[in-house]
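In: Fold the following, please.
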Amino acid sequence: MPLPVDSKVAGIAAASTLAGLPVATAAFLRLKYGPTVFQDLAYMHQRWILQRALQTLRQKNTKLVDFFEEHAKQTPEKAFLLHRDEVHTYGALEGEANKLARFVKSTGLVRCLDTVAIFMFNEPSFVLSWLAFNKLGLRMAFLNYNLKGDSLLHCIKACKVKAIACGVDKRLLNSMEAIMPELQALGVRVWIIGKSHQQTIPNGMVRVNTWNERGDPIPRSERDSMSDEDDALYIFTSGTTGLPKPAKIPHYRQVRSSFIHASLGLTKNDVMYTSLPLYHSAAYSVGFTNVIRVGCTIALDNFSVHRFWDDVRRYRATVIQYIGEICRYLISQPPRPDDGKYKHKLRYAIGNGLRPDIWEAFQRRFNIGHIAEFYGATEGPYFIVNMDGRLGSTGRYHGIFRALTDFIVIVQCDLETAQPFRGPDGKCVPMPPGETGLMLIRLNDTTMRFTGYLGNRSSNEKKLVRNVKNNGDLFFNTGDLIVHDKDGYLYFKDRLGDTFRWKGENVATTEVAHILNQYPGIQEANVYGVKVQGHDGRAGMAAIVFKRTHQLDPKAFYEHVVRSLPLYACPKFLRIMSEMQITGTFKHKKTDLAREGFDPNVISDPLFFMDTDMKTYAPLDNAAMRKIVIGQARL
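Out: A predicted model of the protein is given here:
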């Protein structure tokens, strides 16, 4: 999503051409709104032009797939997708997608506005399935390939999925096979798509073969009954509580997301490399959609710390995507003679979570032209990107832009509940520059809308805050702690509530606690995130109270969590307590426990850490603590 600007406000900026301003007026604006006032006015003018373009696209009911089809018609021989040794052109993918769309239609199982799912790694079959489903006007649910069992089944049920496009990797097939009885009972079809090398597939699944289907264009009429207000996609987020929630992404938001790189100058000559999973909004909305609109090339793979820069050079990438954890992995590797040497200049890297302590070293060592750190959320209405390279910042919200729009507010809040405090007048209490607070985003009926989660009214309501500055106003609760400095630069500090982020994934503490509580003998489990030196985000930790008749069996407990949870969501540390700490309203205390962390010199309770080499939870003593602190223990 580009930074939204109200059309009336931007129109004022557009009318006030810089050259025509009287000297006295220019001096007044500079004095009142700072030295960047004219840069801000020019920026707002650009946003106004962009909003006009988006309005035109909406009037034409333009979908993201329309951009792809136009590029396939105009530049069919241009490379669209690079994957290892494979090169897929716009024209070739267009033909294959048309064949797959005809196969899907011939089954009679789905029609326009029905929902299908994609369960794949970063591979050509993911893109092929996406194209085919879009051509038929189908809604899509992106399934996290780390999920399994009940969590995976929950996601499928939540979106009322009728069919699943599954990759051929054995890990994916095993996850599907484990829930096949439930899928068959629901009438959900599983299509296996990709080069399978004639491997045996589990009973009940269908191997897709499109060799005898036609590859000519699918009529646009197949999808025209779907408006730009209809849901195009469901991307799962942990939100704040419970199992993964499907965030609703309407077609107009997909198109709007495809302009994120407009201010960064992405062109058809660029090659964007992403190793982030396409089921996440970071790779999909911030990366993939922009490539499709512009008509450039995307290089896809799964992340490998040893292969990353070789791939960048191999694909001649000019843009890369990152998360902070990737940057730490890469900079921790021994220096190589070819660090930062590319046949094509790496113009910029875009992502989030790059910490200030490695920012400059990362950019300098790998010769990256610009770090475009951003702030955004899958379900959020707001996106901002660092355009001027301010170290550690996600962007600037300042001066005349702030005065005229007033859609970001940073307020005091309760760290336990992630809810804002209220002053004597009943309104939220703003935080001054330099102090950390909860960021709220003003909502309206046009550019700043919260589309929410599918079929979850209570979760939607929890994200809204009313009467923030004035009676009747409405804001989106980001759940994030942000600080802004006197120059208006924003800096992300932490995530609040019952969600933390680890290895680039959101982890819902209540979901993990639910799994832990299923283990025999556990009376209560309180899950929270803790800081670990040398790592971004927070690692999962669980404070556990056992019934008097039971005690921890470290190996059995390890087997329970890895069987039920993705590895990134498994608690890395355990704290065995005799009694759970609760608040005055009988809620689990998390803030104090998170602050105490996992230091055996501070905590007298028995502590354990997840030893993936020995496949058990091992006692956390001083020797183990030292290994964790210096990065020798795998977490």
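
In: going forward, measure contacts and count neighbours with C-alpha atoms only.
Out: Fine.

In: How many residues are close by the closest residue in space to residue 366 that isn't next to it in sequence?
Out: Leaving aside its chain neighbours, residue 366 sits nearest to residue 340 (3.9 Å; criterion: Cα to Cα, 6 or more residues apart in numbering). By the other Cα atoms under 10 Å criterion, the neighbourhood of residue 340 contains 17 residues.

In: my guess is residue 340 contacts residue 365, does it?
Out: Yes: look at residue 340 against residue 365 with Cα atoms under 8 Å: they come within range, at 6.2 Å.

In: Look through this structure and tell me its longest helix.
Out: Among the segments of the chain that qualify as a helix by DSSP state H, the longest is helix 37-59.

In: tell me which strands and helices the next helix or strand after it is in contact with?
Out: Proceeding N to C from helix 37-59, the next assigned helix or strand is helix 64-74, under DSSP states H and E. Other elements packing on helix 64-74 under the criterion 3 or more Cα pairs under 8 Å, 6 or more residues apart in numbering; DSSP states H and E are helix 90-106, helix 124-135, helix 251-257, helix 289-294.

In: One more, please, to line up against the first structure:
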Amino acid sequence: MEQILVGAAATGLLGMYFNAKTQLSEDLRLLSATNKVSRAMANAEKLGKMSLFHVLEDNVRRTPSAPFLFYAENGHSETYQETYHNVCRMASFFVSKGVQSRDIVAVAYTNKPAFIHIWLSLNALGAVPAFVNYNLSGDPLLHCLKVSKASLFIVDDDLVHNVYPSKNKIDEMGFDTVFFDDRQLEAIGRLESKRPDCDNLKNNFATTSCIFYTSGTTGFPKPAPFALWRWYGAGIATGTYLKMTPRDRFYTCMPLYHGTGSSCFIMCIFQGACFCLGHKFSVSRFWDEVRRSKATFINYVGETLRYLMTAPPSPKDRDHLVHTAYGNGLRPDVWEAFRDRFGIANILEFYGASEAMATMLNYNRGSLGVGSIGRYGLLQRFLTRKDLLAIRVDNATEQEIRNPKTGFCEVVGTDEPGELLMRIPDPILFAGYYNNPAASKKKTIENVLKKGDLYFRSGDLMRYDSDGWWYFVDRLGDTFRWRSENVSTTEVAGALSLYPAVADVAVYGVSLPRHDGRAGCAAIVTQTDTGLDMAALACFAKHSLPKYAVPLFLRLMEELPKTENNKPVKVQLKKEGVEPGKVNQLHTIYWLKGGVTAGNEYVRFTEADWKDLESGIVKL
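Out: Purely as a prediction, here's the structure:
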């Protein structure tokens, strides 16, 4: 009997090891969730009910009195049925403005319930909202309106200060601009709740549900159509994989004009859960709003969770109902510290983009996989071996490296950085950029593994290990070359962020006279009222990083330029470099004088030092 028990225990342990190694159970769970998407889309298209409005209607039929929308700013709440009537009234307003199926309507709106009403009502009519970044004004705003090809512009009254200075130019472009102030919203609220004529929309999986804009860090934002199949995938597959139920409540304060925040709403409407909306991210208000929302899920982007960690510890840190944090851009050094402090069991880190063909997921519940943006187990790796891969690229030119004999791309091996590619099985699935075929073409690459194949270029350097874990290395173009070595800005920033006096950091390469490649520069924000010991920081950097990756320069700043999703914007920093006359006089530049070996502390970098580099007196 004892031998049987020992044998059973050994078999059980072996099975656990096999499952942990192959991730078979996770692969099967993900496949099951993905298959649900295919069935749901086929059924919706067959019934002529393929729209987000029809998904809302299905919920109203099943659970009309279930909570659907909670606005943490003022406690406003709506059931599925109440939202349905608000959407129908909003649709009546758009009908009165002449909106028809396939029309595009530009929308600049902050996080408010009306954002959801506008989106669903336009989809009910077969129309498409183009969600403009509400922080934009002037030329970037005018550009977004022009390329949208819309004629109606809906504006949150809180944004008058951004829009009104350009109002005359917007009028000249032929736009009918409607400001949604209290008076306008009250008038819409008095309209009849009449069901829109939405049964002959002729939608299919590739129909555009909305248009997002890229962040515009390297130029004006580009409009990226978001097809219904993407939302069905997020709402059904990701929601199911996250184990969401109608009892869950999902809180986000990330802007809804971006896909990450909107995906939280999508999961709620497909899973019959409650969507809890914060107006704007605030460290001081975040947990109070989460508690007020009774949220079980929270959403993060970029540095959001690190900012929450900067708040002083509180006895209320674990006073919440949250069991899962969902988002992207979580730094490895914050990952477990955040989980331990706030007692959140699950972290779902994902990787995706508005133009991408797929989403990678890492449903993390322990130390295994911390820092990874997704994992493909043994089964998934076999099934997607041609769908998801990384290829060798030239970091200087950002072009692919092809085999001189075959002409095809060279796929990287394990633990080797390469640009992530996603196969485009059918061109209809890749929407690219709206009305911009040239920019769309730049995001694709042909003849990767065989003649005639087509892939989406992510522009991101990734690596994967032998167990199928994928890790973000750097943005292509951010990685720079110094002393014949490739330097990952992400890895350098991660190392420097562990230094106690560093509150925020962004790393980039700068050009120097009479030197090949780019030297590393770290823009640093220090902790409040904390001085920076330049000798200690230099010692820390040298012990934490390979010699070639130690930043030669520091730029001290009060605040880093960020996108609205808390991601560093480095374009201007790279452009200015370290030349004293080009850098903002409020920012002090320091350097390891004479190079990493010679310099034992960071000292002020002066005009005279720059001239020594120009003349060739100093070589690094």
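
In: Structural similarity score between the chains, please.
Out: The TM-score (TM-score structural alignment, normalised by the length of structure 2) is 0.74; 508 aligned residues with a Cα RMSD of 3.7 Å.

In: Would you map the helices across the stretch 251-400 of structure 1?
Out: 251-257, 281-283, 289-294, 308-314, 324-331, 356-365, 399-405 (DSSP state H, counting those that start in this stretch).

In: The fourth one corresponds to what range in structure 2?
Out: Under TM-score structural alignment, the alignment places helix 308-314 of structure 1 onto residues 286-292 of structure 2.

In: likewise the fifth one?
Out: Under the alignment (TM-score structural alignment), helix 324-331 of structure 1 falls on residues 302-309 in structure 2.

In: Tell me which of the helices of the stretch 251-400 of structure 1 approaches residue 491 of structure 1 most closely.
Out: Evaluated over the helices of the stretch 251-400 of structure 1, closeness to residue 491 of structure 1 peaks at helix 356-365, with 10.2 Å, by Cα to Cα.

In: And the contacts of the closest one?
Out: The set of residues that contact helix 356-365 of structure 1 without belonging to it, under Cα atoms under 8 Å, 6 or more residues apart in numbering, is 327, 328, 331, 339, 340, 369, 370, 371, 391, 392.

In: what span of structure 2 lines up against that helix?
Out: Using TM-score structural alignment, helix 356-365 of structure 1 corresponds to residues 332-341 of structure 2.

In: average gap between that stretch and structure 1?
Out: Compared with structure 1 after fitting, stretch 332-341 of structure 2 has a mean deviation of 0.8 Å; criterion: mean Cα distance after the TM-score superposition for structure 1.

In: where do the strands sit along the stretch 401-550 of structure 2?
Out: In the stretch 401-550 of structure 2, strands defined by DSSP state E, counting those that start in this stretch lie at 418-423, 444-446, 454-464, 469-475, 480-482, 485-487, 502-510, 519-526, listed in chain order.

In: Now do the fifth one: distance to the chain's middle.
Out: Right, strand 480-482 of structure 2. 26 Å (Cα atoms, centre = their mean, to the nearest Å).

In: Tell me which other helices or strands it touches.
Out: Based on contacts counted as 3+ Cα pairs under 8 Å, 6+ apart, the elements that strand 480-482 of structure 2 packs against are strand 485-487, strand 519-526.

In: Give me the helices and strands touching the last one, please.
Out: In this case it means strand 519-526 of structure 2. Applying 3+ Cα pairs under 8 Å, 6+ apart, one finds that strand 519-526 of structure 2 contacts strand 480-482, strand 502-510, strand 553-556.

In: I'd like to check the angle between the second one and strand 519-526, please.
Out: This means strand 502-510 of structure 2. 160 degrees (axes from the mean of the first three to the mean of the last three Cα atoms, to 10 degrees).
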